[in-house]
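Trainee: Fold the following.
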Amino acid sequence: MTDFTGKFFWYELMTSDPQAALAFYGDVVGWSSAPFGGDLAEPYHIVSGSAGPLGGIMAIPAEAKACGMTPWWGGYVGSADVDADVERLSAAGGSVKRAAEDIPGVGRFAVMSDPGGAIFMLLKGSSPDGMDAPAGMPMGHVGWHELYAGDFDKDLAFYTGQFGWVTGDAMDMGEMGSYQLVSQTGGADFQDMTGGIMPRPPMLPVPVWLFYFTVGDIDAAVARVTAGGGTVLQGPMEVPGGAWIIQATDPQGAMFALVGGKEEG
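Mentor: Below is the predicted model of the structure:
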């Protein structure tokens, strides 16, 4: 059982049309899905990649929709003590967006933002049966985590200082600033890196975490995105290490990203 304390381990889409989103991502990323939560009017759908469950898809709650929430991907960071972490992270410059509370049969969670304003969730599961982190970059799972930071320096210090993340190389991106590689797993070599932090570019309205789902051939994935009604915002483009990425929005408007390879032609 993997200790996910201080690491992203669960990913959740809140959307205006869960059934349409399930069909879209099932085709684009290859997920299977199953409802969770019994006879709820709006079931929570567990989605799984090749190595097992990785997240969920649900309808935007009525109260959140009334406050203007639009479709959005969020990530959960493992917590050994949600209440203590809320207090600790708040003292370090984070903000509480939703106070700690229990989800029956699931665990205890809270919604936080980092000093720059990007949202993330904390979660401690109630089940003694935990998950294991998938090895490598299995199909359908998150292969990269990218923060478009509202305050680069404070956010970098926040995640490294509070969650124990390790920094790798920093790449100079000119006017866009520095792209700082980070590892949630403790290793400092390139192969240990699990994401990057960079200043929020002007075209993004708010600071945000972006999650890259692993696919096979990136060009084939692009074709599936557009055929399913999604929009490619950027890419395909090659990144260090030989992978190819795109950034896109799904048909309901949630931003997501894909990482894959290129078939030799």
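Trainee: contacts and neighbour counts: CA atoms only from here.
Mentor: OK.
Trainee: hmm, who's touching stretch 158-165?
Mentor: 5-7, 89, 92-93, 114-115, 166-167, 182-186 (Cα atoms under 8 Å, 6 or more residues apart in numbering).
Trainee: Could you also give me the structure for this second sequence? I'd like to compare it with the first:
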Amino acid sequence: MLGTDFRKGSPNWLDLGSPDTGAAAAFYGAVFGWTHQSAGPDAGGYGLLQRDGKTVAGLGQLTQEGARSAWMVYFMTPDIRATVDAVKAGGGTIRTEPEDAMAEGWLAQATDPQGAEFALWQPGKTAGFEVASAENSLLWAELHVPDPAAAFAFYGGLFGWRGEDMQTPGMTYRVLSTEEGDQKAASFGGIAPMGDGAGGESGGERPRWVPYFNVADADATEAAAVKAGGTVLMPSTDVPDVGRIAWLADPFGAVFALLKPNPQM
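Mentor: Below you'll find the predicted structure:
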């Protein structure tokens, strides 16, 4: 399960790009109880979203013309330049070459061969987010693409991920684990075939990584999101052996999901 003992290829940072960071912070505060803290005067308006004083994610202003509000999942790399080279060799593209984030770490932004955007983080003073898998924090990262097998081959070339296929109604779901540690304990996300369903309406179905946040009550959290101006893409639904899931979009269209996990997950 996702934690903060970061290993190569594990999600270790998450941030949201929004056209209105104040309104976005207010929305997620209403949904998850997060508070918003500035990252400092030299951070260009970038801030931290926190749960009980611990950082869950980052929040920044969209700066590129035509950019869409979205959540970005970052994966840990001990050598960001080597991973960037592997992205290019595997058919992906680099949107932002490695840059030093004020000695907190090195970051780069990339797009996989099927169009899903992701990012890389090489830790400096900041290893990553400070809490994961706890209530109202990141629990799972899920990739939706047209060709899951090709995606697994691409990311496996970057991080050495392991996969285990699960048969679910109508599709094969691949659970992802880092290359180190017990495979079940090292699982952090999955790959699903893109198609009709969650994100297919106002969310606009397209290749993407979707963050799942652990919640105590998916229905109540869904209702809080709607009250705060969000949109329901898939209403709260029970998924056997997984838990109760909902897909939502914030007021600016950024897609995220809720999961009240099955205790056996």
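Trainee: Of the contacts of stretch 158-165 of the first structure, which is the most crowded?
Mentor: In terms of neighbours by other Cα atoms under 10 Å, these top out with Val182 at 28 neighbours.
Trainee: from the contacts of stretch 158-165 of the first structure, which is closest to Gly55 of the first structure?
Mentor: Nearest to Gly55 of the first structure among the contacts of stretch 158-165 of the first structure is Lys7, at 14.2 Å by Cα to Cα.
Trainee: counterpart of that closest one in the second structure?
Mentor: Here Lys7 of the first structure is matched to Ser10 in the second structure, going by TM-score structural alignment.
Trainee: In this structure Leu154 of the first structure contacts Gly116, no?
Mentor: Let me fix one detail, which is that residue 154 of the first structure is Lys and not Leu. Yes - with contact defined as Cα atoms under 8 Å, Lys154 of the first structure reaches Gly116; the gap is 7.2 Å.
Trainee: more crowded one of those two?
Mentor: Gly116 (24 against 16).
Trainee: Where does the aligned residue in the second structure for the more buried one sit, in terms of helix or strand?
Mentor: Residue pairing (TM-score structural alignment): Gly116 of the first structure is matched to Gln114 of the second structure. In the assignment (DSSP states H and E), Gln114 of the second structure maps to no helix and no strand.
Trainee: just Asp153 of the first structure next, same as before
Mentor: Going by DSSP H and E, Asp153 of the first structure is in helix 152-163.
Trainee: Contacts for whatever helix or strand comes next after that helix next, please.
Mentor: Moving toward the C-terminus from helix 152-163 of the first structure, the next helix or strand (DSSP H and E) is strand 166-172. Residues outside strand 166-172 of the first structure that contact it (Cα under 8 Å, 6+ apart) are 160, 178-190, 193.
Trainee: Tell me the secondary structure at the aligned partner of Ser90 of the first structure in the second structure.
Mentor: Ser90 of the first structure maps onto Lys88 of the second structure when the alignment is built from TM-score structural alignment. The three-state assignment at Lys88 of the second structure reads helix, by DSSP: H, G, I helix; E, B strand; the rest coil.
Trainee: Quick check: end-to-end length of stretch 154-174 of the second structure?
Mentor: 14 Å (Cα to Cα, to the nearest Å).
Trainee: Kindly apply the preceding question to stretch 120-135 of the second structure instead.
Mentor: 25 Å.
Trainee: what about the strands in the stretch 101-250 of the first structure?
Mentor: Per DSSP state E, counting those that start in this stretch, the stretch 101-250 of the first structure carries strands over the ranges 107-113, 119-125, 142-149, 166-172, 178-183, 195-199, 208-217, 231-238, 244-249.
Trainee: What residues of stretch 244-260 of the second structure count as buried?
Mentor: 244-260 (16 or more other Cα atoms under 10 Å).
Trainee: Trace that stretch over to the first structure and give me the residue numbers.
Mentor: The aligned range for stretch 244-260 of the second structure is 244-260, by TM-score structural alignment.
Trainee: From Pro115 of the first structure, how far out is the closest residue to Gln247 of the first structure other than its chain neighbours?
Mentor: Among residues not flanking Gln247 of the first structure along the chain, Ala257 sits closest, at 4.3 Å (Cα to Cα, 6 or more residues apart in numbering). Distance of Ala257 of the first structure to Pro115 of the first structure, given as Cα to Cα: 24 Å.
Trainee: Provide the contact partners of the match of stretch 244-260 of the second structure at residue level.
Mentor: With Cα under 8 Å, 6+ apart, stretch 244-260 of the first structure has contacts from 15-17, 21, 24, 70-73, 143-144, 210-218, 222, 225, 228-239, 243, 261-262.
Trainee: picking that back up, quickly name whichever of the contacts of strand 166-172 of the first structure is closest to Tyr44 of the first structure.
Mentor: Gln184 (27.4 Å).
Trainee: Chain neighbours aside, what residue packs nearest to the closest one?
Mentor: Leaving aside its sequence neighbours, Gln184 of the first structure sits nearest to Trp165 (Cα to Cα, 6+ apart; 4.8 Å).
Trainee: Would you mind finding the match for that neighbour in the second structure?
Mentor: So, by TM-score structural alignment, Trp165 of the first structure is matched to Trp161.
Trainee: Distance of its match relative to Phe188 of the second structure?
Mentor: Relative to Phe188 of the second structure, Trp161 of the second structure is positioned 10 Å away (Cα to Cα).
Trainee: ok, Gly228 of the first structure - contacts?
Mentor: Phe24, Val28, Pro251.
Trainee: Contacts only, for the second one.
Mentor: With contact taken as Cα under 8 Å, 6+ apart, Val28 of the first structure is in contact with Ala221, Arg224, Val225, Gly228.
Trainee: In the second structure, what sits opposite it in the alignment?
Mentor: Going residue by residue (TM-score structural alignment), Val28 of the first structure aligns to Val31.
Trainee: Can you classify that match by secondary structure?
Mentor: Applying three-state DSSP: Val31 of the second structure is helix.
Trainee: Met58 of the first structure: which of the strands of the stretch 101-250 of the first structure is closest?
Mentor: strand 119-125 (15.5 Å).
Trainee: How far away from the center of its chain is the closest one?
Mentor: A distance of 12 Å separates the centroid of the chain from that of strand 119-125 of the first structure, by Cα atoms, centre = their mean, to the nearest Å.
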